[in-house]
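Trainee: only the shape, not the letters, is given here:
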């Protein structure tokens, strides 16, 4: 791979010899791209722009595309880290949508701040909360700087914790009004919409009417993104709920990481897509994203049934320490609960890989493997991990079918999100943290030919830019910000190893932000050149 040696900035620069995938979905074609002042000044057929007038970058053999947009990220904490989170920029991602699945790091309120801080440590590394409202948090993050551009959502779960903690109850009218006001403050402060995570506490205790009431605050151009109520047996009813929230709330809807979870549900993706298409035909603006893997990942506590998740960490740990409650847990995991899609049923103990824990014990082994090592039943091993790690553990779940992934990806208007867990915790996180976007082009363009190259580029550039209202990005077009990636379509890839996932992708030649070179030859150059964006009007 050639190294670009010149620093690129405000001076004009000509990118020559490349094949431009402009983000519209058109077949990539040879073109030269002139960058000036951080923006694309011209895109012309080869030779039209005189080469001798400008410094040049030779992109021969490379595809030049808009910087990729990750529509489902959990890197809200990345600006707060002392080290630079390079996991996305090395993939060619220049913009991330954060605050997904109902988790954002603001707003908080004094009377629930300790409960919120404790809960966040189930998924985020420990951090010092020096802010409370949305404006204070974004001010702190802005001051620290961003590696990638950041398009933040405000989390419904975060709003709920701020007002009513982790309680298993319906907010009263006054609490719902407070949630609505905090939502509006976040929107006024630049939030791109509201996300929900309806399998996680406390959102798992919410009713549809609560979400509709908040969705009405978003307005017709506002966006409600959702980790739905269920992705297994209740997949279709969960899509129906998302459609109801968008229809009754009068806003746009985006379904996060669409999947059909569990062997018993494999093959249902066409039905799911049909329900989404029917809602679109009826007038609802509704889209979805996926990740290009058959394994998911989340916090280990997501294996617990909703009644075990109420009232915060201390209450959850007390239940796990009670012999009577453990017997009850065993019975519920065996028989299930109405309307609850069990991750255990979807994956089984041998399909649940512990990926990251607070102490880094148990990482890289399945619950079944841990149980055999400890010579105890898998349920006991699972409870042991949660208790010893004080709930601070995440997992990878092997629960999906490749045919469903391909079907979803081939469908019109399917976007891509990494859904990687927050940076800074170490361990063995899902490989999607490091390789989602290279894998799309390696597996679903080059190897499986699910999509042509130009269309795949559209799915990760102009389509998410339009749906999420990302300003000035997503196309290689005159006037657009020069956030660009150049990759070799023959070698772009990422080795998918769940037990040894920390690997740099291959085939990414260079990445630019605002016309500045930030990645060259698989190396991050810095400094942090991203920025927090605000929605396009």
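Mentor: Looks like it came in fine. Note that the coordinates shown come from a computational prediction; the quantities given were computed from them, not determined experimentally.

Trainee: drop to CA atoms for contacts and neighbour counts, all remaining ones
Mentor: Will do.

Trainee: got a list of what residue 271 touches?
Mentor: By C-alpha atoms under 8 Å, 6 or more residues apart in numbering, the contact list for residue 271 reads residue 236.

Trainee: can you list the buried residues in whichever helix or strand it is part of?
Mentor: When elements are assigned from DSSP states H and E, residue 271 belongs to helix 269-281. Going by neighbour count (16 or more other C-alpha atoms under 10 Å), the buried part of helix 269-281 is 269, 272, 273, 275, 276, 277, 279.

Trainee: now the element after that helix, going C-ward?
Mentor: Under the assignment DSSP H and E, the closest C-terminal helix or strand after helix 269-281 is strand 286-290.

Trainee: so what touches that following strand?
Mentor: The contact list for strand 286-290, computed with C-alpha under 8 Å, 6+ apart, reads 71-72, 252-259, 276, 279-280, 405, 408-409, 413-417.

Trainee: with stretch 487-501 instead?
Mentor: 61-64, 364-365, 428-431, 434-436, 438-439, 441-442, 446, 503-510.

Trainee: and the helix holding residue 271 with strand 286-290, angle?
Mentor: Taking axes from the mean of the first three to the mean of the last three C-alpha atoms, to 10 degrees, one finds helix 269-281 and strand 286-290 inclined to each other by 150 degrees.

Trainee: then this one, side by side with the first:
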């Protein structure tokens, strides 16, 4: 459906169809709320689709495209850093390559970039998702940043092939960068286990389908077609569940889907559907992600940056939530000597600041914001693990944010000096 242009930069949870405030309103709310860290935001293509089309799996008409471009333009004028996608997640996943290229062009015209969690099910599920991302930047004449770029153990080729895509694009004159995190565990919503068509129409339509026996039969047939690993508990032994809220389900917190299947006698499909319905679609999962043996290829690459990626759901998120940066400094730099301390720090500070176009952050320089981490290189290390992901690191003694001491001798001071940044914001 086509809808009138409505206010901008919106996000929506998987269990709600409501639309929060514009990018400007969100920035104002963040600025007025005490917060320990500095933050900035991109505009999600899912939010634009909800505003212009809704949750339906349908192509964007000319009217819808005009509405999305107008909403994105408004968001960029209000300080968004670019457009972002999570192309495993509806309704943003319903966008075509052409649609995303047009939106990338709009963002680029205002100094923004295309920041993407790629369409992993596309084509060969290996190189094709990243080829599409680079093509979107090429068609849209905008910079591209590939987020959580890594090599999975199930990929048919090696990490060199993935990195060659970046190198070849840059040699052809395209601005392509990426970030990686140094953990083999990924986290997201349990909904990702279901095909995207089942989410068309939004959360209410999804819940109706999950409760329908005929729809479950169709889903079960699709899951069975994916292979024997998807039919029995053994195939789900490393998929840990979290973010439960109902008392009767708290026993599953940090358990696996295999545990649920064994105790309830359900197959995987019924277990997933029953849990999602009981928890208003809000169940989280942690499962295997990057192949640890090939992670150094990405961390060492000249245009690679260090990042993290997590959902703040449940008591046991991915360990990357608490451990990504100290793991690089302790394991990759000090213990394994895969890169120098200086290069690791650059990948965490000045390189991301340059990608975002921050004029007064990322370097120690007169007139720049005083954002500092003071650590002991001999002691710094991550303590976050799969079983205990919320353990804080060792060796980080002091943290200064916007000139205020936030961590003193390893303890939080209570200071909340964070602020919301705008794209193109000049030093004061």
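Mentor: Thanks, I have the structure now. If you're wondering where the values come from, they're calculated on a predicted model, not measured in any experiment.

Trainee: TM-score them against each other, please.
Mentor: The TM-score (TM-score structural alignment, normalised by the length of the second structure) is 0.90; 412 aligned residues with a C-alpha RMSD of 2.5 Å.

Trainee: nearest to residue 294 of the first structure, of the buried residues of helix 269-281 of the first structure?
Mentor: Residue 294 of the first structure lies nearest to residue 269 out of the buried residues of helix 269-281 of the first structure, by C-alpha to C-alpha, at 13.2 Å.

Trainee: under the alignment, what does that closest one map to in the second structure?
Mentor: Under the alignment (TM-score structural alignment), residue 269 of the first structure pairs with residue 159 of the second structure.

Trainee: leaving out chain neighbours, which residue sits closest to that match?
Mentor: Counting by C-alpha to C-alpha, 6 or more residues apart in numbering, residue 159 of the second structure lies nearest to residue 151, which is 5.6 Å off, once chain neighbours are set aside.

Trainee: also residue 214 of the first structure?
Mentor: Nearest non-adjacent residue to residue 214 of the first structure, counting by C-alpha to C-alpha, 6+ apart: residue 180, 5.8 Å away.

Trainee: can you find the partner of residue 415 of the second structure in the first structure?
Mentor: Aligning on TM-score structural alignment places residue 415 of the second structure opposite residue 527 in the first structure.

Trainee: tell me, how many residues neighbour that match?
Mentor: Look at residue 527 of the first structure: counted by other C-alpha atoms under 10 Å, it has 11 neighbours.

Trainee: helices of the second structure, start to end?
Mentor: Assigned by DSSP state H, the helices in the second structure fall at 23-31, 45-52, 62-77, 97-109, 128-140, 159-171, 203-210, 213-225, 257-264, 268-278, 295-300, 320-327, 341-348, 350-356.

Trainee: and those helices, which is most packed in?
Mentor: Mean neighbour count (mean count of other C-alpha atoms under 10 Å) peaks for helix 45-52 among those, with a mean of 26.

Trainee: which residues of the first structure does that one align to?
Mentor: Under TM-score structural alignment, the match for helix 45-52 of the second structure is residues 156-163.

Trainee: so how much does the matching stretch differ from the second structure once superposed?
Mentor: Aligned to the second structure and superposed, stretch 156-163 of the first structure gives a mean residue distance of 1.0 Å (mean C-alpha distance after the TM-score superposition for the first structure).

Trainee: hmm, back to that, can you redo the buried residues of helix 269-281 of the first structure as a markdown table with distance to residue 115 of the first structure?
Mentor: Shown next, in a markdown table, are the buried residues of helix 269-281 of the first structure (distance: C-alpha to C-alpha, whole Å):
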| residue | distance to residue 115 of the first structure |
| --- | --- |
| 269 | 38 |
| 272 | 36 |
| 273 | 38 |
| 275 | 38 |
| 276 | 36 |
| 277 | 40 |
| 279 | 38 |
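
Trainee: which among these gets closest to residue 245 of the first structure?
Mentor: For those, the nearest to residue 245 of the first structure is residue 279 (11.8 Å; C-alpha to C-alpha).

Trainee: for the aligned residue in the second structure for the closest one, give its distance to residue 320 of the second structure.
Mentor: Matched by TM-score structural alignment, residue 279 of the first structure corresponds to residue 169 in the second structure. As judged by C-alpha to C-alpha, to the nearest Å, residue 169 of the second structure and residue 320 of the second structure stand 29 Å apart.

Trainee: residues touching the residue in the first structure that residue 326 of the second structure lines up against, list them.
Mentor: Per TM-score structural alignment, the equivalent position to residue 326 of the second structure in the first structure is residue 438. The neighbours of residue 438 of the first structure, taking C-alpha under 8 Å, 6+ apart as the test, are 91, 492, 493, 494, 505, 506, 507.

Trainee: and the fifth one, how many residues sit next to it?
Mentor: Counted with other C-alpha under 10 Å, the burial measure for residue 505 of the first structure works out to 23 neighbours.

Trainee: mind listing what it touches?
Mentor: Applying C-alpha under 8 Å, 6+ apart, we find residue 505 of the first structure in contact with 90, 91, 434, 435, 438, 492, 493, 494, 495, 522.
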